[in-house]
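Undergrad: Structure of the sequence below:
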Amino acid sequence: MIACARPSEDASIPGFDPADIPLEQRRIGPVLSMRARTDADRPFLTIGGRTYTFRETDRQARALARGLARRGLERQQYLAMMLPNCSEFVFAWFACALLGAANVPLNTALRGPMLDLPFKDSGARGLIIDRALVDAIGTLSEEVRGQLDWVAVWGGLEGLALPAGPKEYLDYRDLPLADGPDPERETDFRDVQTVFYTSGTTGPAKGVQTLNAHQFSTASGFVRAVGLTRDDVVYTPYPLFHAFAARLAVLPSLLAGAQVHVGARFSASRFWEQAAQCGATVAQITPGTSRILFERPPGPHDRAHRLRALFNTRADAAFEERFGVRLVEAFSMSETGLVIYTRWPERRPGSMGRVHEDWQAQLVDDKDLPVPAGQPGQLVVRPRLPYIMMQGYLNRPEATVAAFRNLWLHTGDIMRQDEDGYFYFVDRAKERIRRRGENISSYDIEQAAGAHPDVMECAALPHPARDGEDDVRLVAVKAADASLTAAQLADWLAERLPRSMVPRYVEFLPSLPRTQTDKVEKVRLIQAGLSAAAWDREAGGAAP
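TA: Reported below is the predicted structural model:
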């Protein structure tokens, strides 16, 4: 039984704060079981046109856990998942948590070497995949395909051309076991629950090992930031394979006993209508998408909704007045979860809030020395409680040590802090590219572009866009006598990269500036800005 806040041990009571769950009891299994008892017939998960109660969700997750255990999934082993937003994603996530295993959610746009990496890192021997994505298996290396003991295909096997390599393919419907003993194992708040792959700025993507206690800390912060109660309905149109939708929508709803409605994808033209249709009171949004919504012409659904809060973007008085909703800002990253926020309904305009009660934070200069109040510095953080941040980057000990320089996690984000302890975002590390709420690896773009036979060398850079976000800029050097055009290179990359990574700006230079140690000097390119010869993909008619 979950030991919850007094005056009662029932986590469904009004005013229950998930942060009051004792640290050692912060595990999905016991909370899911408790919700199945105390809120059995209340709606929890609405997705794909169907609503699942807490009891149904618990039953589905346990049936799948039995099937995964039969397939040999052991505690702290890894299960790869390549699924769109669907109920099976949530059931698989929770099933892994019941078994003490770790799930590895994969971006559905990944192919080739970028998809190889998480399999090699984790050693995952099982994969649950949507039938529409099965072709991605054929882009994996022979080594990785041979690593897979089984692949469960959601949507069935009929009519599919199955890539060779995995030892067995099965219909997902044959994986769950409805009958049998309770599959839940003894788990620990220190267990790795999920490995999210976050894009690096100077190297390949890194697997962030998030623990049970880590995810609970993040989810409880969200509950406080938006004042979430069991009477709320949370709407997210973002992919579940990202931490944003999983840790900051689904899990908080489970903890608070609220309902979560997961859309298929973000649609600017239908956002308000979809939020109204599901009766949402709280929804997710990113800075880039908030601007897109504001720039659309007025429509009948602008205020025909029940939304009281949109998380996570900066306050904007004009936006709030037009749509009748409060914008809530906080600071969260995959490595830490939510570490800066303001408890609902408080806020200070322009500020992300103050440091989470379970964290320490300070701003430092390039020598890691604290800066005075009001001066910009890099945000560094560390937890007050054990195991509430990432265990480290999976199989990346050097990157882990570098991130924790001087016993503080360096976020790479520049902020300032006022005398009252409120933080204000200023800028981000120069080589990070952030487009529509997603961090993008310059390294991955450079590896893809560098594989073109007419590209001698290249550099992927951020170019300032609206609302503090970036567009992707690629600067390249062509091979001698090559006739390659910027548009041709962009089209070539569009076939090999996720859409968010395809450069908006492409330009060719005779050479790239280099440091004394022969590294490309990206700072000089950024400071110089776009050349007159830079090609703009959006101006050329491509979709933004």
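
Undergrad: When you work out contacts or count neighbours from here on, use the C-alpha atoms and nothing else.
TA: Noted.

Undergrad: Is residue 138 in a helix, a strand, or coil?
TA: Secondary structure for residue 138, judged by DSSP: H, G, I helix; E, B strand; the rest coil, is helix.

Undergrad: That one and residue 123, how far apart?
TA: 18 Å (Cα to Cα, to the nearest Å).

Undergrad: which residues touch the residue nearest to the spatial centre of the chain?
TA: Using Cα atoms, centre = their mean, the residue of the chain that lies closest to the mean C-alpha position is residue 242, 2.6 Å off. Listed by Cα atoms under 8 Å, 6 or more residues apart in numbering, the contact partners of residue 242 are 105, 107, 196.

Undergrad: Tell me which residues touch the first one, please.
TA: Pointing back at residue 105 there. 80-83, 194-196, 241-242.

Undergrad: at 6 Å instead, please
TA: Contact partners of residue 105, counting by Cα atoms under 6 Å, 6 or more residues apart in numbering, are 81, 241.

Undergrad: measure it to residue 237 for me?
TA: Applying Cα to Cα to residue 105 and residue 237 gives a distance of 17 Å.

Undergrad: for comparison, sequence B:
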Amino acid sequence: MLNLSIVLEDSARQQPDRTALVFGDLRLPYSLVDTIANQVANLLVSRGIGRGDKVALACPNLPYFPFVYYGILKAGAVVVPLNVLLQSREITYHLEDSEAKALFCFEGTPELPLGARGREGFEGAAGAEHFFVLPAAAFATESEYGETLWAALDGVSGEFETVQTAPDDTAVILYTSGTTGQPKGAELSHQNMVLNAMVSDEMFPRGDEGDAFLAALPLFHSFGQTVVMNLGFRRRGTVVLMPRFDPGEALALMRAEKITLFAGVPTMYWGMLTKIHADGDEVPTALRAAVAGGASSPAEVLRDFEATFGIGILEGYGLSETSPVACFNQPGRPTKPGTIGTPIWGVDMKLVDADWKTIEGEGPGEIVIRGHNVMKGYYNRPEATAEAMRDGWFRTGDIAVRDSDGYYSIIDRAKDMIIRGGFNVYPRELEEVLMTHPAVSLAAVVGVPHESHGEEIKAYIIRTPGAAVTEPELSEWCKENMAAYKYPRIIEFRDSLPMTATGKILKRELR
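TA: Just a heads-up that it's a prediction; the model follows:
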């Protein structure tokens, strides 16, 4: 018997009065979060939903998210977290693909009309039977979109005996962003998720007074779910919820709530540093650990952060399919900035070529992973699963090199690699070089179709505030600092770059 909801239940038993969640002026103790999750579980069971049934959750970082997430798990059901930026047609797709029986959907705001999209998406999904609205106004019992959570929970008991689930039962289905074809659902077991939270917890330094985590990463994504919510709850920490990342607000929350652990993607760190340097924002002092993943951190950002905050960013690596943490710059070993560290406890990694043959030495090669963190497979996709997995090894699609101490460094996504005139060009390498130019604040490099070369190299640039570098000047500088086959022939200046909800730059929209 193993159920991921234990990370909440154990903490509620041991420290019922400790603050679990902070959202605005709300401070909610562990006992209350556990009680509401019990009510959600009772509600689901009363509607005929039980062990193995899928329940979707579309909600930003609000207290509703853990209430419903752990409630679904307690009922023995499977959580299907949905990206809050999905359109109604995409919501229908996810509900049908996962065979979800119910959807808990945030009512939304004028800027994010999630309720309307969710309702329309739900209407289009044949097998979905129950729609619960998570109202925007606290404790509202009515909504134009249907039955609200609070109306449904009225009179429902806050006591519930968690359904016995096996370690290999599916706990969560996480949809991969689907850069090629339709998104696929990675099936992660209770064991996958519990062990990943536990092993990650062991690696991050602990505070004597307890820890406060800033949940700026979306909880519907594997990184925020495991490293902030599940780890934070297991540690009996306080999770401070931030529905939409804003660098100024993040810094203010870090100062006010004495945040000790921050996990983010590189663009979040870049945003906070830009805010500090441009507006003279005060640097938070309680921070003891800063963790980055989701994409490689530019060396400039790593250097700047350490100089500004007085602590280094610990980089790690993982994917939805690996629960997500697979590799990390771990305590007790030297940190190597710019690397993703070494495989975490219980996990093996190696480099392979296109035919799955093992590559010895430095590489480069494609990372494959095996261990307790690897998914069961893609839900209802035997062919896709067979393509990605062999003998327990999962193929990541990421190209890396490995040094003599066993530290891995990501060169790039296999699919982002540009082939220009027969030469392999890794965009990330060029982005690193571009960001050393004083006038370049952020860079994204992509390949665009070209008649004779196959692909040409294009750079999108956000200038440093106040900088006035021109295309010819930057182009000339690139020519001096990069090999002839590598430097970007096309440069476009932008005020912003398209990003996913998790803060990754969307290369496919730039191509």
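
Undergrad: After superposing, what score do the chains get?
TA: Here the superposed chains carry a TM-score of 0.77, computed using TM-score structural alignment, normalised by the length of structure 2; 438 aligned residues with a Cα RMSD of 3.5 Å.

Undergrad: Of the contacts of residue 242 of structure 1, which ones are shared with structure 2?
TA: Shared contacts between this structure and structure 2 among the contacts of residue 242 of structure 1 (both residues aligned by TM-score structural alignment, their matches' Cα atoms under 8 Å) comprise 105, 107, 196.

Undergrad: Give the aligned equivalent of the second one in structure 2.
TA: Spelled out, that is residue 107 of structure 1. Using TM-score structural alignment to pair residues, one finds that residue 107 of structure 1 aligns to residue 83 in structure 2.

Undergrad: Can you verify residue 240 of structure 2 is assigned to a strand?
TA: Yes - assessed by three-state DSSP, residue 240 of structure 2 belongs to a strand.

Undergrad: how about it, what's its partner in structure 1?
TA: Mapped onto structure 1 by TM-score structural alignment, residue 240 of structure 2 lines up with residue 261.

Undergrad: wouldn't that match be in contact with residue 46 here?
TA: Yes - Residue 261 of structure 1 is in contact with residue 46 according to Cα atoms under 6 Å; the separation is 4.6 Å.

Undergrad: neighbour count winner among the two?
TA: More crowded of residue 261 of structure 1 and residue 46, by other Cα atoms under 10 Å: residue 261, with 28 against 21.

Undergrad: Contacts only, for that one.
TA: Residues in contact with residue 261 of structure 1 (Cα under 6 Å, 6+ apart) are 46, 234-235.

Undergrad: Need those residues in TSV (columns: distance to residue 182 of structure 1).
TA: Shown next, in TSV, are the contacts of residue 261 of structure 1 (distance: Cα to Cα, whole Å):
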residue	distance to residue 182 of structure 1
46	25
234	30
235	31
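
Undergrad: ok, of those, which one's closest to residue 96 of structure 1?
TA: Set against residue 96 of structure 1, the nearest of the contacts of residue 261 of structure 1 by Cα to Cα is residue 46 (20.5 Å).

Undergrad: Am I right that the closest one sits in a helix?
TA: No - read with three-state DSSP, residue 46 of structure 1 is strand and lies in no helix.

Undergrad: and it, what pairs with it in structure 2?
TA: In structure 2, the residue equivalent to residue 46 of structure 1 is residue 22, according to TM-score structural alignment.

Undergrad: How about its match, nearest residue that isn't a chain neighbour?
TA: residue 240 (4.6 Å; Cα to Cα, 6 or more residues apart in numbering).

Undergrad: same question, residue 100 of structure 1
TA: Excluding the flanking residues, the one nearest residue 100 of structure 1 by Cα to Cα, 6+ apart is residue 75, at 4.7 Å.

Undergrad: Check the burial of that neighbour by counting its neighbours.
TA: 19.

Undergrad: Could you find the counterpart of it in structure 2?
TA: By TM-score structural alignment, residue 75 of structure 1 lines up with residue 51.

Undergrad: isn't that match right up against residue 74?
TA: No - using Cα under 6 Å as the test, residue 51 of structure 2 is too far from residue 74 to be in contact (9.2 Å).

Undergrad: Which residue range of structure 2 does the strand or helix carrying residue 327 of structure 1 align onto?
TA: Following DSSP states H and E, the helix or strand that holds residue 327 of structure 1 is strand 326-328. On the basis of TM-score structural alignment, strand 326-328 of structure 1 is assigned to residues 312-314 in structure 2.
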